[in-house]
Structure formats: structure tokens, C-alpha cells
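**Q** Need the 3D shape of this:
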Amino acid sequence: MTRQKGVALVLVLWIVTLLTIMAGSFALSMRRESAIMFGLKSVAQAQAYAEAGIAMAQMMMLQNDPLKRWQADGQIYEFRFDHALIRVQMLAESGKVDLNQADLTLLQRLLSQAPIEPEKQTRIADAIVDWRDKDDTAREAGAEKSEYKKAGLKYVPRNEAFQSLEELQMVLGMDSGLYDWLEPFITIHSGKSGVDLQKASAELKLILQDEDEQSFKTGMKNAPSASVPVTQVDELPGDDLDMPETGDEQDNSSNTDVFTIISEAMVDEEITATVHALVKRVDEGGAPFSIIQWRPKYSKARSLFAVEMENY
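**A** So this is what the prediction gives:
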């Protein structure tokens, strides 16, 4: 009888231990699922706030008062909305290098700061021009049909204008690292051979400046860092937003026809989400803006929160 009681006690202890392990595992699983759900909820909230930042930027660019109107010149606007901290940056496409209009000299100047060897900088610049020109004669360091075939590629240059920025990745010699470096500085929507430096980002101004030609030869990593202004918006407009009425004339000299809006929202002090919107100004009536491209969760972009707040 005593032996049977001992066996029963051991069985009970094993069952209790097993139930304890199962309960602990279940609790751990529930905590993990709760953390995942909380993270997904926070990301979804941040994404919604980032989209709200795009809408706010569009409204602020329509302000009648030029002192209140937000500018598409690369500066960053920071404001709090509900439970989120939002930063918005607007970049005029006229303040970028147009792949279809820029001459070889401008392309070479831009690529001179790229983190690649000087020989490759020359090859890429020539290859870009060869891609868009209408002939099949390769430039000295460029590439046309024969060079693409020798490289084992199953496509050849378009010999027409670039239809999208992503098409640049097909140019012979282009890689993902170089494309990611170039992407903030290039466009196909400017329609201008030059760059409007008043609307260019601080980084591009630094690259294209004329004061220190030697800095173009030292590489971006050795050039002085660009300072990006951050403007804190303490009070958001409400129903009294000073918007232009239909038919009213507005000074749009500080605006541009096509521009990029980057909106990044932060919730819970660490969860962020970003939206990139390529927007065109429409003056014919109806909606004031049309969306050309919308890129949520653009992970390769540099965080706007990486820029330190200064007093401007």
C-alpha cells in the first residue's frame, strides 16, 4: 500500500510539473502574441499619422500667407498631432538633376561625389547618356547594344527618355548601392537641364556648389556635412486655415509643379513609419494636387528623425 501511495505521489508531481510547464508556455506565447499585436497596432497607427502628414503638407503649401506657407526646399517641418510626432520634408523636382535633360557635365559632377571609383563614375555618366540618346554609337566610356550583349544582359538601352527612376537600375554598371545613393538627387519630372539650387536639398547644394571645386574630388565622405533646417510648428491651423478662395490669385513662386513629400511619424517614442508621395500641382480646378506615385514604408530612406533639431 505504501509503495502504491509513493507511485501515486510521483505521478501527481509529474502531472503538476507538466501542467506548470504548459501554463508557462501558454503565458509566454500569449505575451509574445500581445507584443506582436501591439507592435502591429503601433506600426499601423504610425502609418496613418504619416499619411496625415502628407495631407497637412498639401494644405500648408496652399496657405495664402507666404510666411506661413511651407516651402518645398528641403527643410523639415516638425509638429505633434494627436499621439504622434511627425516630420515632413518637401523637395521640389526642379531642385533635382533630371535624368532626361541633364547634360554629361552635370551628371559627371553629381557622380563625382558618389561612393564609387572615379573610373566607374565616368562609365556610369556615359552609360546614362547612351541609354537615353537615339543612336547606337557608344560614348568613349559608355555602353550601347553590343556592350549590353557582351555583359550577358537580355535587354538593350531604350534609346529614349527614362520612363521612371527605377529604369536607371537597368543601366550597365548600375548597382543597388549606387542607385540608393543617387535616388534622392534625381528626377524625370523637372524638364530642366539645370538645377534650381534655391529648391535643392542641402546635400545636393553641397555637391553642386561652386565655391570649393576641390571638394568634388575628395568624395562625399570627406566633404563637409550638409545642415538641414528643422522648423518646429507649435500650433497647427484649425478651421481658420488661411486658404485661397476659388479664383483668387496666389503667389506660387515658392512652390513647384511637381514635388516629393516625405512624411515620417513616430509613436511610442520608437515606432516609426514613412510615406513618400510624388505630387503634382493642378491649377485647373478641382483637387489642387494629384498623386503621381505613392510609396508607403519606404525602408531605404534616411530617417527624418536622424536630423537634429535646431532653432530656426
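
**Q** Please count neighbours and contacts with C-alpha atoms only from this point.
**A** Noted.

**Q** Where do the strands of the stretch 101-250 of the chain begin and end?
**A** Secondary structure of the stretch 101-250 of the chain, counting by DSSP state E, counting those that start in this stretch: strands at 186-187, 230-232.

**Q** count of neighbours near Thr260?
**A** For Thr260, the count of nearby residues is 23 (other Cα atoms under 10 Å).

**Q** who touches the residue lying closest to it once chain neighbours are set aside in this structure?
**A** Leaving aside its chain neighbours, Thr260 sits nearest to Leu278 (4.5 Å; criterion: Cα to Cα, 6 or more residues apart in numbering). Residues near Leu278 by Cα atoms under 8 Å, 6 or more residues apart in numbering: 258-261, 291-294.

**Q** So which of those is the closest to Ala57?
**A** Ala57 lies nearest to Ile261 out of the contacts of Leu278, by Cα to Cα, at 7.6 Å.

**Q** next up, for comparison:
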Amino acid sequence: MASSNWTEPRRWRGLALVGVLWVLVLLSLIALNISATSRLELKLAANLVEAAQRRHVNDAAVNWALWSLLQPGTAGWLADGSRRLLSLEDYQIEVAMQDEHGKIDLNEGNPLLLQGLFLAVGLQPEVAVDLADAILDWRDSDELRRLHGAEAEEYRAAGLVEPANRPFERVEELRLVLGMSPALYEQVAPLLTLYSGQAQVNPLVAPQQVLLAVPGVSEANALQYIEQRRSTYEQGLPTPPFGSVNASLLNSNMPGISYAIETAVSKAGSIVSRQNLIIRRRGGMGSRFEILSLSSPQVAPEPGRDPAVPGEPL
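**A** This next block holds a predicted model:
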């Protein structure tokens, strides 16, 4: 009997010890969970802060370009696609601005410029003619096939969507034109526009590949002219005419109205965000602008970042 009385308290003490241990285990699990949650919340908060910083830096880059457009005469940039660099704290910004009059208008552009563009990117002459005619057949309102073009019958035979027979509403529609490959589209799309409304291009702001689309222009001619126009612009001098070429394809007197602005933001040597937009002056040459299109192409995530974490931009 005495032995039973002795072992009873020991048993209760053992049970109490086990209970204490379980409580400690539960408290440890709760602490670990709180710690993990706190780390995640801190990471999310840091990502949100950095995303906000990137947005502000991108906005600063766009405003820098708009500021340039508001400068009188040649005090602003020559909007020929040249890239400019700016540093803001830990970020490096690259900005390019292109006057849309320097591109070939997909709806109004002269067929010779369309053919010349395809030749400039390396297509054979007969393929360049076929593609130019196919574009003209797509954008016109009739169903009459041009000599080298394509209408509904040719598209059905190729298993493709029939031509719209209306003006292009987006440059991306060019992907649907018979004969257009993905690789070719990537080459020519940056040189085309819907916002010029002109059959000609402005040589004062045209990119090199667009200048090469003008029949009779060599690469050496184009490069020499680009250097010449930049030099005269910086000096505030008039730029000489662009050689002895087909004048019906060029117009140097078109004032800039619509512009493409591209920004790339880098940090520690890696691009962290991009932004592409097209803006237009309100009221022609006014000081207010409207956005015609806006896109933010994705970039690869930085090493060590988890792209699946909410709030962390790629």
C-alpha cells in the first residue's frame, strides 16, 4: 500500500512533464509559422516597394521624353530612335523616341516602300513583290486580286483566315497576311506604323532600315545621312536633302505628331522592366498628349527571385 502511494505522485509528475513538452513543441511550431509568415510578408512588402519604384522610374523616363518634345526648335531630342541614358539612384534608364513619320504606314505607305522594306531585310525581289501585293489586297475594300497578291481563295487554299479587306487596325494583324512568317514579322514590325497616315516617310527621322527601303539607297548612303542629320540638328542647321532619290517617297516637311517611346530600366546590370507606348500631341502641335497604345513586355526574372511570389514583377 505504501508503494502504491509512492508511485502515484511520480506518475502524475511524468504526465505533467510530457504535457509541458507537448506545449513547448506546439509553441515552437507556432513560433516557426509566425517567423515564416513574417519573412514572406517582408519579402512581399519588399517586392511591392520595388515594383512601385520601377513604375516611378518608368514614369520618369517617359516624362523625360515628353519634356524633350516641349522644348523649342532643336533644344529637344531628334526623335529618330536614338537611345539616351539616365541614372536615378540604383537604376539606369535607357530611353528611345521615334517620330512615327519616320516609319512606313501599313495602311497608306507607298507600295514601293513596302517592297523596299522587304528587300532591305533580305528577301528575294519576287517574294518582296508578293508580300507587298498581299498587304495591299488585305487593306483594300475589294476582292480583286492583284497580280502578285492574295484574296479569299488563296487564303482558303492555304488554310488561313481570309483577308479583312479593310485597313489594318493593329500592326499585329500583319502576322495574318499570306507569306508573312513569325521571324519576318519580328524584323519589320518595329519599322511599320498606323499613325503616320502618309504614303511617304520623313527622312529626317527615319531609321536606317526604312531609309534602305527607298530604291537606290545603299547602306553607306543611309549611314552617312544619319550622321549628317544628327550633326546638323545638334548645330541647329538645316539638313540637306537625302540624295537623288524618288522624291515621291520622302517628305521632310511633316511635323511630328505621334511618337513611339521605349524605356528599359536596369538595376545591377540586369533589365528589370520595359515599357513601350505611342503618344500623340493633342491638337496637332499642342503641349498635351494622349496615349494611343501602351505595353509592358515581360523580362526574365532576376537570379534568385521566385517568379511565383505574388506582387513580384517579372
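
**Q** before we move on, back to that, hey, which of the strands of the stretch 101-250 of structure 1 is tucked in deepest?
**A** Stretch with highest mean neighbour count among those: strand 186-187 (a mean of 23; mean count of other Cα atoms under 10 Å).

**Q** which part of structure 2 lines up with that strand?
**A** Against structure 2, the aligned range for strand 186-187 of structure 1 is residues 192-193 (TM-score structural alignment).

**Q** so how much does the matching stretch differ from structure 1 once superposed?
**A** On superposition with structure 1, the mean distance recorded for stretch 192-193 of structure 2 (mean Cα distance after the TM-score superposition for structure 1) is 0.4 Å.

**Q** Please enumerate the strands of the stretch 1-150 of structure 2.
**A** Taking DSSP E, counting those that start in this stretch as the criterion, the stretch 1-150 of structure 2 carries its strands at 80-88, 91-99, 104-105.

**Q** mind checking how far the shortest one is from the chain centre?
**A** Put plainly, it is strand 104-105 of structure 2. Strand 104-105 of structure 2 sits 18 Å away from the centroid of its parent chain (Cα atoms, centre = their mean, to the nearest Å).

**Q** and for it, what span of structure 1 is it aligned with?
**A** Mapped onto structure 1 using TM-score structural alignment, strand 104-105 of structure 2 covers residues 97-98.

**Q** of the strands of the stretch 101-250 of structure 1, which approaches Tyr298 of structure 1 most closely?
**A** Closest among those, using Cα to Cα: strand 186-187, at 16.7 Å.

**Q** Quick one: residues contacting Gln92 of structure 2.
**A** Neighbour list for Gln92 of structure 2: 85-86, 265-267 [criterion: Cα under 8 Å, 6+ apart].

**Q** please redo it, this time with the cut-off set to 10 Å
**A** 57, 85-86, 264-271 (Cα atoms under 10 Å, 6 or more residues apart in numbering).

**Q** which ones among those are found in helices?
**A** Mapping the contacts of Gln92 of structure 2 onto helices (DSSP state H) picks out Val57.

**Q** who wins for neighbours among the contacts of Gln92 of structure 2?
**A** Most surrounded of those: other Cα under 10 Å gives Val265, at 25 neighbours.

**Q** rewinding a little: filter the contacts of Gln92 of structure 2 by whether they're kept in structure 1.
**A** On the basis of both residues aligned by TM-score structural alignment, their matches' Cα atoms under 10 Å, what survives of the contacts of Gln92 of structure 2 in structure 1 is 57, 85-86, 264-269.

**Q** Dump those residues to CSV, plus distance to Arg10 of structure 2.
**A** Output for those, formatted as CSV (distance: Cα to Cα, whole Å):
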residue, distance to Arg10 of structure 2
Val57, 70
Leu85, 79
Leu86, 77
Ala264, 73
Val265, 70
Ser266, 69
Lys267, 66
Ala268, 65
Gly269, 68
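
**Q** just those residues now: which is nearest Asn47 of structure 2?
**A** Closest to Asn47 of structure 2, out of all of these and judged by Cα to Cα, is Lys267, at 14.1 Å.

**Q** mapped onto structure 2, which of the contacts of Leu278 of structure 1 are still contacts?
**A** Counting by both residues aligned by TM-score structural alignment, their matches' Cα atoms under 8 Å, the members of the contacts of Leu278 of structure 1 that carry over to structure 2 are 258-261, 292-294.

**Q** ok now do Lys185 of structure 2, which residues does it touch?
**A** Let me fix one detail, which is that residue 185 of structure 2 is Tyr and not Lys. Per Cα under 10 Å, 6+ apart, neighbours of Tyr185 of structure 2: 171-172, 174-175.

**Q** separation between Met37 of structure 1 and Tyr49 of structure 1?
**A** Using Cα to Cα, to the nearest Å, Met37 of structure 1 is found at 18 Å from Tyr49 of structure 1.

**Q** Glu140 of structure 1 now?
**A** Counting by Cα to Cα, the separation of Glu140 of structure 1 from Tyr49 of structure 1 is 50 Å.

**Q** same question, Arg109 of structure 1
**A** Distance, Arg109 of structure 1 to Tyr49 of structure 1, by Cα to Cα: 38 Å.

**Q** same thing with Ala92 of structure 1?
**A** Taking Cα to Cα as the measure, Ala92 of structure 1 falls 23 Å from Tyr49 of structure 1.

**Q** post-alignment, stretch 48-58 of structure 2 versus structure 1, mean distance?
**A** Stretch 48-58 of structure 2: mean distance to aligned residues in structure 1 after superposition is 3.4 Å, counting by mean Cα distance after the TM-score superposition for structure 1.

**Q** Show me which residues of that stretch are buried.
**A** Under the neighbour-count criterion of 16 or more other Cα atoms under 10 Å, stretch 48-58 of structure 2 has 48, 51, 54-55, 57-58 buried.
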